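**Q** Let's see this in three dimensions:
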Amino acid sequence: MTATPGDTEAESPAEPDSRRWVVLVLMGLALCVVVLNNSALNVAIPALMRDLRADLPAVQWIVDGYSIVFAGLLMAAGVWSDRWGRKRLTLGGLVVFAGASMLAALAREPWQLIVLRGLLGAAAAFVMPGTLSILLHVFDRKERAMAIAVWSGIAALGVALGPILGGLVVDEFGWAAVFLLNVPMVAVIVLTGVFFVRESADPASRPTDAVGAVLSVLAVGGLVFTVIEFGASGRLDALVITGAVATVLAGVAFVRRLRTAKYPLMELSLLADRRFGGAAIGNMLLFFGLAGALFVLTQRLQVQLEMSPFSAGLAVGPVAVSVLVGTALSPSLGRLVGVRATVGAGMMLSALGIGGLGLAHSYPVIVVALVAAGFGFGIATPVATSVLVSSLSDDRASSGSAVNDTMQELGWALGVAVVGALLNRVFQAGGGAETLQQAVDLAVAAPDGAAMVAQANAAFDHAAVVSLAVAGGVSAAGAVLAARLLPARLQGAP
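**A** Sure, this is the predicted structure:
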């Protein structure tokens, strides 16, 4: 349900929680762990392709196996978090996340890693909604915008540190080491969180719609499966058609379930709220663009520019630094020029940077595009999240934030699936078939493989330009949508 400003105010803590700053850091770090897993994995993709003999569609499944389960379970996890306790499920999810990470480091076949990435996604689904809703219960309305900005900024450290730390450990120990980066941080968060985080739950607990949760996973998974398989084959064969039909059926059944279930996973009326719908859908399209761009760029740096994993991680660093700067400035810009202008301009700047990456053929130009993409992303997302939170009541904090998180993860999964499939399809159509894998082998394992890299370079370059242009275009659509739907200013803002 949607609360009025008065309702939300009445449910805020009467007195500030003295432990709220420690809780803020812990919840930011918990989200950072989830982000770090994906950003570190990006720089390990060429090494994965070489060591596991994984082709591009298999790598897309390794990346998207996480996001499919994550997005599919987030709404159910948000309801369970409200019902059974946010602290309990957030810290429990982190423990499972660390265990699955250690198992993933032992994988020896692509399918094993795909399954374990799915388990990581399930664990992350129980972590993410609780981090935001816990903050909403320890910070009053006056401090929430600042808390959300700090929470987003700490999480952005995962974007910054992931490629650098990932590249460093891949260079020294191989791709499996990227999964062990999460374990020490999880141990610190869980041990500290047990003592500093207070339990909270929805006093009016309600049943969870298990059927809706299953349909959600089937709809999201079917869509990503269809996109990836079509990108691999380039034909509307029986597998692709079956996937498309299953996706439509699951999607229709899921929407029908939301309309008819006594306790639906989400309330469709949320999306009818201009504030919630504009922020959530805009964020989804922005995440689509950024995920697709990073998926292409980390391969381009290692295959075309012949960088090592560590060098590629450092090369991606400017996007994360600019996200941090944009996040720090976001609340002030929101107050100064308003919600609509801040979110719309930030998303459009990010879209231009993403599209510009396709036209950048030297690293100095890539840096400019990365800074634009990251700065715009950092400006837009905290303000958009504040708008979204303003439309939620405190007793449905986890459930509502889980809807937003679901749409962001859906955007991330589709970004990797669609942009990756387009990269693969255009690459093969341009005469690059059977050469990208060889180029990866040589670029990663043999510095003297420049001749084979050059053979695939032209086809790969054209494919990167096309796929990154699509990623930027989708993000630009999110900017336009947000500018049309979001209010000029939040109610009660100066």
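
**Q** From here on, just use CA atoms for contacts and neighbour counts.
**A** OK.

**Q** now stretch 394-414: how far from the chain's centre is it?
**A** Computed by C-alpha atoms, centre = their mean, to the nearest Å, the chain-centroid distance of stretch 394-414 equals 11 Å.

**Q** An error on my part: the question was meant for stretch 32-44.
**A** Per C-alpha atoms, centre = their mean, the displacement of stretch 32-44 from the mean C-alpha position of its chain is 10 Å.

**Q** Mind listing residues that contact it?
**A** 63, 124, 128, 154-159, 161-167, 170, 175, 178-179, 182, 185-186, 294-295, 298-299, 309-310, 312-313 (C-alpha atoms under 8 Å, 6 or more residues apart in numbering).

**Q** Roughly how far does the residue nearest to L103 when sequence neighbours are not counted sit from V240?
**A** With sequence-adjacent residues excluded and distances taken as C-alpha to C-alpha, 6 or more residues apart in numbering, L103 is closest to L116, at 7.3 Å. Per C-alpha to C-alpha, to the nearest Å, L116 is found 24 Å from V240.

**Q** before we move on, what about A446?
**A** 36 Å.

**Q** Show me which of those two is the more surrounded one.
**A** V240 (21 against 11; other C-alpha atoms under 10 Å).

**Q** Quick check: which helices or strands does the top helix by length along the chain pack against?
**A** Secondary structure of the chain per DSSP state H: the longest helix is helix 450-485. Contacts defined by 3 or more C-alpha pairs under 8 Å, 6 or more residues apart in numbering; DSSP states H and E place helix 450-485 against helix 274-303, helix 339-359, helix 420-427, helix 436-445.

**Q** how about these in TSV, adding distance to K262 and mean neighbour count?
**A** Listed next are these as TSV, based on distance: least, C-alpha to C-alpha, whole Å; neighbours: other C-alpha atoms under 10 Å:
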stretch	distance to K262	mean neighbour count
helix 274-303	22	26
helix 339-359	35	26
helix 420-427	39	25
helix 436-445	51	21
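
**Q** Any chance of these in JSON lines with distance to S399 as columns?
**A** Output for the helices and strands packed on helix 450-485, formatted as JSON lines (distance: least, C-alpha to C-alpha, whole Å):
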{"stretch": "helix 274-303", "distance to S399": "13"}
{"stretch": "helix 339-359", "distance to S399": "23"}
{"stretch": "helix 420-427", "distance to S399": "31"}
{"stretch": "helix 436-445", "distance to S399": "42"}
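
**Q** please give me the structure for this one as well, since I'd like to look at both together:
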Amino acid sequence: MSGSAPPVISAARARAVLVVVALALMTVVSAVSGLNVALPSIARDTGATQTELTWIVDAYTVVFAGLLLFAGALGDRYGRRPLLVIGLIVFGSAAVVGLFTTDPQALIGVRATMGLGAAAIMPTTLSVITTSFAEEQRPQAIGVWVGMAGGGAVLGLFGSGILLEFFSWSSFFGLNVVLAALALIGTLAVVPTSVDADAPRLDLVGGVLSLVAVSGLVFGIIEGPTRGWGDTLTVASLSAGLAAGVGFVLWELRRRDPMLDPRLFRIPAFGAGSLSITAQFFAAFGFFFIVLQYLQFVLEYSPLQAALALLPLPVVLMPVARNAPKLLGRVGFRVLGPVGLVLMAGGFGVLSFLETEMRWPLFVGGIVLFAAGMGLAGTPATTAITASLPPEKQGVASAVNDTARELGSALGIAILGSALNQAYRSSMAEAVTALPGPAADRALESVAFTQSPEISRLGDAGQRLVAAGHHAFVDGVGTAVLIAAAGLLVAALTIWAWARPTPHPAARPAPRDEARTDADRGLEHAHD
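**A** Purely as a prediction, here's the structure:
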């Protein structure tokens, strides 16, 4: 069946499809948020350093982001349903291994394999929606999809929090296994097969370049605080990532049938929507990574208490996301998208004043602003991307949308985690001078070590070190959220300038008249 038209399915089956792909989406999103709850427990039980904790989270998102475009093209060519099935099997199998893994380095490998499965899952979820629902029904279906992304984050948070209240941190992987199994059963039962009969050959070179670009940049950013920014490996990694990124763009421009045509970003709604998604997930997942450690390491909350502290987030995010399509129809993406990002930035500005003791009005106020902003910005950005391309290119649209999410997540975890690590190490440098060399190094590498029995045996000196660790970690949190706020404000201004209401003829990338007409129709729809 060609991807040029949506499959003919009943309204009831379309709703069932939406439920299944939303569950699959929640499965891959919860794998990030849920692990964040477990990080302090992992650090205490395995001795993982702050850098290793960052890698345990980001190995998943690096592979995920680096392979999404290639996976989207794979689904277009060979079928979205088979790709979804394979992805769920790989993801679930890796999670089973994670149940029995206790070494930090092995956990990084497990997470990378789960990212491989997730890369096959996520592109199919949105493209299945866009090829199963009529055009007039898509914005509402996409709104549900966006809300379920938030729902997946919430499920991961609270599911892991509850499990860790009664079991070890490895039980988090059991949640991944159950969700993947349920999504697999649902996929086999109701999801139709859709393919693009005219899909081009797979772009292996482009796939490798995209993976090297993402992994190179993230490796350098994560390792910089510990290895040093002038370290040969750090510089080489960052350089390789940048070179691969440039090489990817040049390679795709030369191809007759590119995996991702860079000229698509000259369509204002497509480019601005992609930037908005990247900025949102850069800030959101970087924040999840640091705030759950703050709540447990500094405030000494249990995993469940830490998850419950974030309850205002879904309470605000999900209803706002459901109603965002109505506002989009009234004011357009150019207004609603930047407003959402500015609200998110305001929330992070408030959260930059966090201290070593909980200040509930400040904490809840910041979370509410952040959640409302993300709810407003998410659906308009995704709609702008998907509406900019014709039905037969929805695999590309969904892959770009998902890549923007995961690239933003990977960079957010890496950059905000790196900022946290750098600020923590700088603040702790003087406090650890009285410790023996190996102990001083471990205290610099992880705040978890300052709370270990080895430090508690030092008496008053140990208590002073614990307090210093708390203050140093809070300094890192403040630095990280201000970086996130600055990035969101820059993105908001750029989107407002970029997503102009009327496209210039030069912004039309496709050489054929009919393709230009499709893009123009999508652009007009995105700005309705």
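
**Q** picking up where we left off before, which stretch among the helices and strands packed on helix 450-485 of the first structure comes nearest A107 of the first structure?
**A** Closest to A107 of the first structure of these is helix 436-445 (C-alpha to C-alpha; 19.6 Å).

**Q** in the superposition, what's the average offset of that closest one relative to the second structure?
**A** Once the two models are superposed, helix 436-445 of the first structure sits on average 5.9 Å from its counterpart in the second structure (mean C-alpha distance after the TM-score superposition for the first structure).

**Q** Between helix 450-485 and that helix, find me the angle.
**A** 100 degrees (axes from the mean of the first three to the mean of the last three C-alpha atoms, to 10 degrees).

**Q** what angle sits between helix 436-445 of the first structure and helix 274-303?
**A** Relative orientation of helix 436-445 of the first structure and helix 274-303, computed by the same axes, to 10 degrees: 70 degrees.

**Q** Please name every helix or strand in contact with helix 436-445 of the first structure.
**A** With contacts taken as 3+ C-alpha pairs under 8 Å, 6+ apart, helix 436-445 of the first structure sits against helix 45-51, helix 274-303, helix 450-485.

**Q** Which residue numbers in the second structure does the shortest one align to?
**A** Counting by TM-score structural alignment, helix 45-51 of the first structure lines up with residues 39-45 of the second structure.

**Q** Likewise for the second one?
**A** Taking TM-score structural alignment as the measure, the second structure aligns residues 268-297 with helix 274-303 of the first structure.

**Q** Also stretch 148-162 of the first structure?
**A** On the second structure, the counterpart of stretch 148-162 of the first structure by TM-score structural alignment is residues 142-156.

**Q** Give me the residues contacting the matching stretch.
**A** 18, 22-23, 25-35, 126, 129, 314, 317-318, 321-322, 324-325, 375, 378-379, 382-383.

**Q** Those in helices, which ones?
**A** Per DSSP H, the contacts of stretch 142-156 of the second structure map to helices at 18, 22-23, 25-35, 126, 129, 314, 317-318, 321-322, 324-325, 375, 378-379, 382-383.

**Q** Was I right to think A71 of the first structure contacts L410?
**A** Yes: under the criterion of C-alpha atoms under 8 Å, A71 of the first structure makes contact with L410 at 5.8 Å.

**Q** between these two, who's got more neighbours?
**A** The neighbour count for A71 of the first structure versus L410, taken as other C-alpha under 10 Å, is higher for A71 (30 against 25).

**Q** Now check the second structure for the residue matching the more buried one.
**A** Under TM-score structural alignment, A71 of the first structure pairs with A65 in the second structure.

**Q** what's the host helix or strand of its match packed up against?
**A** According to DSSP states H and E, A65 of the second structure maps onto helix 50-78. When contacts are defined as 3+ C-alpha pairs under 8 Å, 6+ apart, helix 50-78 of the second structure sits against helix 11-46, helix 80-98, helix 104-130, helix 204-227, helix 394-428.

**Q** got a markdown table for those, with distance to R254 of the second structure too?
**A** Formatted as a markdown table, these follow (distance: least, C-alpha to C-alpha, whole Å):
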| stretch | distance to R254 of the second structure |
| --- | --- |
| helix 11-46 | 33 |
| helix 80-98 | 27 |
| helix 104-130 | 24 |
| helix 204-227 | 11 |
| helix 394-428 | 18 |
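
**Q** With W360 of the second structure as the reference, name the closest of these.
**A** Using C-alpha to C-alpha, these put helix 11-46 closest to W360 of the second structure, at 19.6 Å.

**Q** what do we get in the first structure for A324 of the second structure?
**A** In the first structure, A324 of the second structure lands on S330 (TM-score structural alignment).

**Q** Against A149 of the first structure, how distant is that match?
**A** Distance, S330 of the first structure to A149 of the first structure, by C-alpha to C-alpha: 7 Å.

**Q** Show me which of the two is the more surrounded one.
**A** More crowded of S330 of the first structure and A149, by other C-alpha under 10 Å: S330, with 29 against 26.

**Q** With adjacent residues omitted, what lies nearest to that one?
**A** The shortest distance from S330 of the first structure to any non-neighbouring residue, by C-alpha to C-alpha, 6+ apart, is to I379 (4.6 Å).

**Q** Same check on T125 of the second structure?
**A** In space, T125 of the second structure is closest to V21, 5.1 Å off (C-alpha to C-alpha, 6+ apart).

**Q** Need the counterpart of the one you found in the first structure.
**A** In the first structure, V21 of the second structure lands on M27 (TM-score structural alignment).

**Q** OK, contacts around its match?
**A** T131, L132, I134, L135, W151.

**Q** can you tell me the helix or strand for the last one?
**A** Using DSSP H and E, W151 of the first structure maps to helix 141-173.

**Q** what's the mean distance for the helix or strand that that helix is followed by versus the second structure?
**A** As assigned by DSSP H and E, the chain's next helix or strand after helix 141-173 of the first structure is helix 182-196. Compared with the second structure after the fit, helix 182-196 of the first structure shows a mean deviation of 2.0 Å (mean C-alpha distance after the TM-score superposition for the first structure).
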